[in-house]
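**Q** model this:
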Amino acid sequence: MTRVALYARYSSEGQREASIEDQFRNCEQYSQRENQWTVIYRYFDKAISGATHHRESYQQMLKDAQAACFDVLLVDDLSRLSRDQVETEMVRRRLVYWGIRLIGVSDGIDTAKRGHKVIANFKGMMNEVFLDDLRDKTRRGMVGQVLKGYHGGGRIFGYRLVPQLHPTQRDPYGQPIRVGTRLEIDEAQARWVKWIFEQYADGMSPVKIVEELNRRNVPPPGIAYRRRSTRSPSWCASALYGNVKYGLGMLNNRLYKGEMVWGRSRWEKDPDTKKKRRFLCDERDWIKHKDENLRIVDDQLWECVKQRQESVHDASLAIREKLHANARTGRGPKYLFSGLLTCGQCGYRFVIIDPSRYGCSGWKYRGLSVCTNTIMASRKLIEKILLESIKHDLFTPERIAVFTREASMLLAKRQHEQNLVQNRQPVRLSQVEQEIENLLAAIKAGIVTPRTKHELEKAEAEREVLIRASELGRQRSEEIASFLPNAVDRFKTLLDDLAGALQVHVDRARGILRVLLGEKILLHPTSNGVERFLTAEISGNYAGLVRLATGKNKFGGGQGS
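**A** As a prediction, this is how the structure comes out:
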């Protein structure tokens, strides 16, 4: 029996959820035409662009492919895997190396056939060109809408979106066709826009402004957005001061003075990190026009705000020039517990408030109405106390017993999965050995064709993969067998590694802590009647300890989460 997996994806560009069913049906029909092909896995990602590889089902499919959970992967066409040419080529290479046959049903790509590399690379290039064309066409259409006077962006605080309907044309459901969207001042929000400008011009800082807005329960700009977080949205200072250069932030939005600017910046993806970065476009390409109907603040108030921004900027420059090396701009150093400390009262991160102390970002940047935890603690003191607690209090004999139980369950599961793979490997290895013998016998009998040579090379390559996989399985089994008897000693070794990493590589130490402790350490404001202080709530991540001790973690440090 040949085990078959299906992968389907649709993005949001004019597609619908039924597209997944259509792709699966096409792949299943192909599978039914083959002998003894059985579909055992179905992976799909809904409404996710093929330009990104950060897709949950896509990543799970790759993990299962590496674990040899199936033999053939069917996709409707290669663009379902990725619209990125480099990613498409990398996934094709991975699947071939893992011994997984990749078939694109609609575009005729089959990695078992000779010459598939040329076709796959050509299709990958065409898929990437499709994305470029789609971006250009989308921008062209948006430019056309903006030139007609329609709105070419999303929601803006202070305005409401008003659909513009065609007077005569109807869609298939009999409803008027939407030809564009115009902005209209929302008086309830506009008064707060003007209030923000007035307060800043009078000398109030953005932090104090948002603190007052949150205290008065003024709905923030993102109140109507679709949110994944269950935390109630609130005002943040960065929504006000933004970035003057890119025109970001309420205090820099020229629309409030009746001047629309479109096409100021663009996004480009970094080829190494795959993260998008904003770039400023040539000012000659910006689209500008005046619309007094959209004015909320007058020119005098606008100029007062700009003058104060300039004075604040000049004062900051003067301070930096005097402080020299002690004045930091941009991203600061990565401290040991950065990204792990969380306020137990509001749920926001503890961040570096000044060069030597941690404080709650909810209080610092959103005000007392969001969080009253104003306690700041020395960074060095926090590091010293928490490290001592990890070494002496966290993994006590009682908790080590819990760890041993958790480890036993995790390792037993891993052993079971490994056994399933190992049990299939000898059977397949025997089949491949027989295929090689038959091909050699055919060659000795004088049956030598290009296909014979290709099949022999393919069989020998598969034999090497199976042999290496079998050896790796035995090594993992030995690791599992030797782990539990020495669990406590291994944990102490990890703590020694942590101490060593602190001396030379903070990122690696933070990676160890993240796996040992999980994603957060809660800091609760506490009082004994005389003074206020913070108490830390930490818990051991025993599954993470197993991964560390067996070498299955790469210490993925980083700044925050």
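**Q** Please count neighbours and contacts with C-alpha atoms only from this point.
**A** Will do.
**Q** Spell out the residue ranges of the strands in the stretch 101-250 of the chain.
**A** 101-104, 109-110, 159-170, 176-185 (DSSP state E, counting those that start in this stretch).
**Q** wait, the stretch 401-550 of the chain
**A** Listed in chain order, the strands of the stretch 401-550 of the chain (DSSP E, counting those that start in this stretch) span 521-527, 532-537.
**Q** Centre of the chain to the last one, how far?
**A** To tie it back to what came earlier, the one meant is strand 532-537. 32 Å (C-alpha atoms, centre = their mean, to the nearest Å).
**Q** And for stretch 318-328?
**A** 35 Å.
**Q** on that earlier part again, so which of the strands of the stretch 401-550 of the chain is the most packed in?
**A** Among the strands of the stretch 401-550 of the chain, ranked by average contacts under mean count of other C-alpha atoms under 10 Å, first place goes to strand 521-527 (a mean of 18).
**Q** Please give the structure of this sequence too, so both can be compared:
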Amino acid sequence: MLQTPIEPIAEADPISMATLIESIQADAELSDARRRNVASSIRRLCGALDIALAEAPAAFWFLRERLAQVHPAQAGIKPHRWQTIQSDVAFALKRIGLAPDQPKPRVDLSEEWANSLQHLDQIRRRHWGLSRLARYCDGRGIAPAAVDDAVMADFLSYLRTQTLKTKPERALRDVCVLWNRLASDAEDIALQEVTLPDNRRTYLPDWEAVPPSLRREIEDWLASMSKEADLLSETGPLRPLHPASVASYRYALRQAIAGLMHSGRPLETITSLGMLVEPRAVEGALEFHRIRMGVKQSQMLAQKTRRGLRGRVEAGFSGGGNSYGYRVVRRFLADGTAVNGEREIEPLEAEIVRRIFDEYAAGHPPRTIVAGLKAEGIPGPRGGAWNASTVNGSRQRRNGILNNELYLGRLIWNRQHFVKDPETGKRISRLNPEAEWITTEVPELRIIDDETWARVQELKSRYAGWAGNTRQTRKRLLSGLAVCACCGGSMTIARRDRYYCATRREKGTCDASHGIAAANLEARVLGGLQRLLVGNEALLDAFAEAFRQELARLRGSRQSDATKLRRDLAETERGIARCLDYILSSDTPPASVRSKLQDLEADKTRLEAELAGLEADLPSPAIEIHPNLPELYRRRVAKLAELLENQETRPEAMEAIRGLIDRIEVGPPETTRGPCRVTLVGALASVLAFVSEDATMRNRRALVGHGGYAFGTTLLVAGA
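**A** Predicted structure coming up:
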């Protein structure tokens, strides 16, 4: 295997790139065009590499290191132009004598080398792959038959120190592959095959570099596994391992050693097999191999965090969050490190917890307890109002004050985990099996005695089967749409299938006492929709015309804005081009205009984002009102009316229009015994309000805004 260390060319006092330009411009043997082109290429290269002409040394090794870190696309240069620039710079460096082994260009090869390359053409191989090697060897008087591993090693050193090739090792391997094919196919010219360089970088330690004691233990263990063992022996397999299995075991052990090394353990300190199976060593090795296999860093961090949290919970510390009745302990150790996860009882909040347990044990429901706390002005766990669910919680998930076993001196962790809903993107909690829960006794955090706890849990289990405490599972037509017009909170089913304000029931912060029967609300909404949808087909022409006018206005306004943005973007791009031309054509360091260029790039990014957003929102010219829309509307409404009339198909009709309704606001009645006010809010309300108005009102409203039609978003539904 060919291995030659990289050694930069030794120069007592290397010249700068600025001096290189001066030398080229003073070279009388070059034409004026050639001098200009080479000087321009040097400036262009230094600008792309972001290096100052007066500070950058004119050396192959310096430029090659930086060229390996830059892609032509980053500098805004096309690949063929990038190759031309590198060729011109290499020519300039060779011109001043920095490449003494460089073969002379445009000189005919000797007959031996010309015949060898001609054989490549005969066997349909590309001869230009060996042209650099041929000129290098011919210039030094090396015949094709004399090319061996030593010549290839010298050629690699030449590629590293006197060319701008960013990957000389790969270039050498390609040359060796082609040379060996020539040597095997053209036997009449008697060429030597050379050793292919192995450029692979293995992460495994060299077997000879492993400490002798560890190597001895591994070999002894593998030897014991590969021979027949006594049936009564406690060591060794019943059947000897196959040699291939022994090799696999040895490779796996080398992987374990490599993982331990890359996790921070020096190789010379790994002296026995026992060190490879220590828990911390195994974790470090597994983490290294996860990274090699492409496991996301975030996943590894999550796993490591959970392992750390579990250890802290088992030690009696908090695993995250803080329960009502406790406060976080802030203290530092003698070495200055902070102590995390410690909790202690908050006396005032602990008294509130005992009061809640005592009142519930005495028969007071959670809503009554919450009302008393609110009346006394006692803030809730998060500083706001108390909620009945905060007290009651869930017996299955063990949350809520009455179910929190920490008040009993028992810390429970890992009760649930979260998954993401692929449709909504929201996190959803899932209960873990009880066998996976981590429980630790913390008697110093006990607030409630065993007798009170048992009494409360007995009452909760007794009430859990009551009809009022079972969850409403029936899906209603208007589920999730009804809201209270007074506070904006949701309205839920309670007391014989009637909708009531949930905020009033749970928190007591809303004064709305009105309710509406679910059947009444459904009849009013669906009946009102049926009356408005059917019989108004003739008014759809006016709606279509207003829709066309609004589209035309929006399109004209946004096209004007888009034209201005395109004009500003073009001016910004011209400014960027001027800055680049100044950098490439001037000897001034690019730092002087870098801030201006960065500002222009930021403006370009902002303008492109604004233009893309505006074009995305621009109404498409393809959006037009179909001439037969009234007839189509009549057919669709007739079908929808049929669905609404049939009790069995009403849910299907409601699903068709749910997406057009944002919410249904239910307000208090205007008179003592009158019906509640029901208002539709959403896009469907806009269309229905339009078709339900008379022509005079539409004409008055048509002038609202910028010449367009001001559609409403609410529609009052009359009582059934």
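**Q** Tell me which of the strands of the stretch 101-250 of the first structure lies nearest to residue 152 of the first structure.
**A** strand 176-185 (8.0 Å; C-alpha to C-alpha).
**Q** who's in contact with that closest one?
**A** Strand 176-185 of the first structure has contacts (C-alpha atoms under 8 Å, 6 or more residues apart in numbering) with 145, 149-152, 158-171, 294, 296.
**Q** repeat that for 10 Å
**A** Here strand 176-185 of the first structure makes contact (C-alpha atoms under 10 Å, 6 or more residues apart in numbering) with 142, 145-146, 148-153, 155-171, 256, 293-296.
**Q** got the angle for that strand vs strand 159-170?
**A** Going by axes from the mean of the first three to the mean of the last three C-alpha atoms, to 10 degrees, strand 176-185 of the first structure is angled at 160 degrees with respect to strand 159-170.
**Q** hmm, back to that, got the strands of the stretch 401-550 of the first structure as JSON lines, with distance to residue 36 of the first structure columns?
**A** Output for the strands of the stretch 401-550 of the first structure, formatted as JSON lines (distance: least, C-alpha to C-alpha, whole Å):
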{"stretch": "strand 521-527", "distance to residue 36 of the first structure": "53"}
{"stretch": "strand 532-537", "distance to residue 36 of the first structure": "56"}
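**Q** For residue 460 of the first structure, find the nearest of these.
**A** Closest approach to residue 460 of the first structure among the strands of the stretch 401-550 of the first structure (C-alpha to C-alpha): strand 521-527, 51.8 Å.
**Q** what separates the closest one from the chain centre, distance-wise?
**A** On C-alpha atoms, centre = their mean, the centre of strand 521-527 of the first structure falls 29 Å from the chain's centre.
**Q** other SSEs contacting the longest helix seen in the second structure?
**A** Using DSSP state H, we find that the single longest helix of the second structure is helix 540-585. Counting contacts by 3 or more C-alpha pairs under 10 Å, 6 or more residues apart in numbering; DSSP states H and E, helix 540-585 of the second structure packs against helix 32-49, helix 591-617, helix 629-645, helix 683-692, helix 695-701.
**Q** now these as TSV including mean neighbour count and distance to residue 88 of the second structure?
**A** Formatted as TSV, these follow (neighbours: other C-alpha atoms under 10 Å; distance: least, C-alpha to C-alpha, whole Å):
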stretch	mean neighbour count	distance to residue 88 of the second structure
helix 32-49	19	5
helix 591-617	14	25
helix 629-645	16	69
helix 683-692	19	67
helix 695-701	12	73
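**Q** Compare the ones you listed and give me the one nearest residue 559 of the second structure.
**A** Residue 559 of the second structure lies closest to helix 591-617 among those, at 8.4 Å (C-alpha to C-alpha).
**Q** picking that back up, Throw the helices and strands packed on helix 540-585 of the second structure into CSV and include distance to residue 253 of the second structure, thanks.
**A** Below are those laid out as CSV (distance: least, C-alpha to C-alpha, whole Å):
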stretch, distance to residue 253 of the second structure
helix 32-49, 45
helix 591-617, 52
helix 629-645, 71
helix 683-692, 67
helix 695-701, 82
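**Q** Can you check which of those helices gets nearest to residue 292 of the second structure?
**A** Counting by C-alpha to C-alpha, and looking across all of those, nearest comes helix 32-49 at 31.3 Å.
**Q** The first structure: matching residues for the closest one?
**A** Across the first structure, nothing matches helix 32-49 of the second structure (TM-score structural alignment).
**Q** Aligned to residue 383 of the first structure, what sits in the second structure?
**A** Match for residue 383 of the first structure (TM-score structural alignment): residue 522.
**Q** Residue 521 of the first structure too?
**A** Checking TM-score structural alignment: residue 521 of the first structure goes with residue 664.
**Q** hang on, isn't its match packed against residue 480?
**A** Yes - under the criterion of C-alpha atoms under 10 Å, residue 664 of the second structure makes contact with residue 480 at 9.2 Å.
**Q** anything in contact with each of these two?
**A** The contact sets of residue 664 of the second structure and residue 480 overlap at residue 491 (C-alpha under 10 Å, 6+ apart).
**Q** can you tell me which residues contact residue 485 of the first structure?
**A** So residue 485 of the first structure contacts residue 404 (C-alpha under 10 Å, 6+ apart).
**Q** Report the separation between residue 149 of the first structure and residue 257 of the first structure.
**A** Applying C-alpha to C-alpha, to the nearest Å, the value for residue 149 of the first structure to residue 257 of the first structure is 17 Å.
**Q** Kindly apply the preceding question to residue 374 of the first structure instead.
**A** Remark: distance between residue 374 of the first structure and residue 257 of the first structure (C-alpha to C-alpha) = 37 Å.
**Q** quick one, which of those two is more surrounded?
**A** residue 257 (20 against 16; other C-alpha atoms under 10 Å).
**Q** residue farthest from the centroid of the second structure?
**A** Distance from the C-alpha centroid of the second structure peaks at residue 111, with 61.4 Å (C-alpha atoms, centre = their mean).
**Q** contacting residues around that one?
**A** No contacts exist for residue 111 of the second structure under C-alpha under 10 Å, 6+ apart.
**Q** Now check it against the first structure: what is it aligned to?
**A** For residue 111 of the second structure, no residue is aligned by TM-score structural alignment.
**Q** Correct me if wrong: residue 117 of the second structure contacts residue 178.
**A** No - in this structure, residue 117 of the second structure is not within contact of residue 178 by C-alpha under 10 Å, at 11.0 Å.
**Q** So those two - more neighbours on which side?
**A** Higher neighbour count among residue 117 of the second structure and residue 178: residue 117, with 21 against 17, using other C-alpha under 10 Å.
**Q** Pull up the gap between that one and residue 392 of the second structure, please.
**A** 89 Å.
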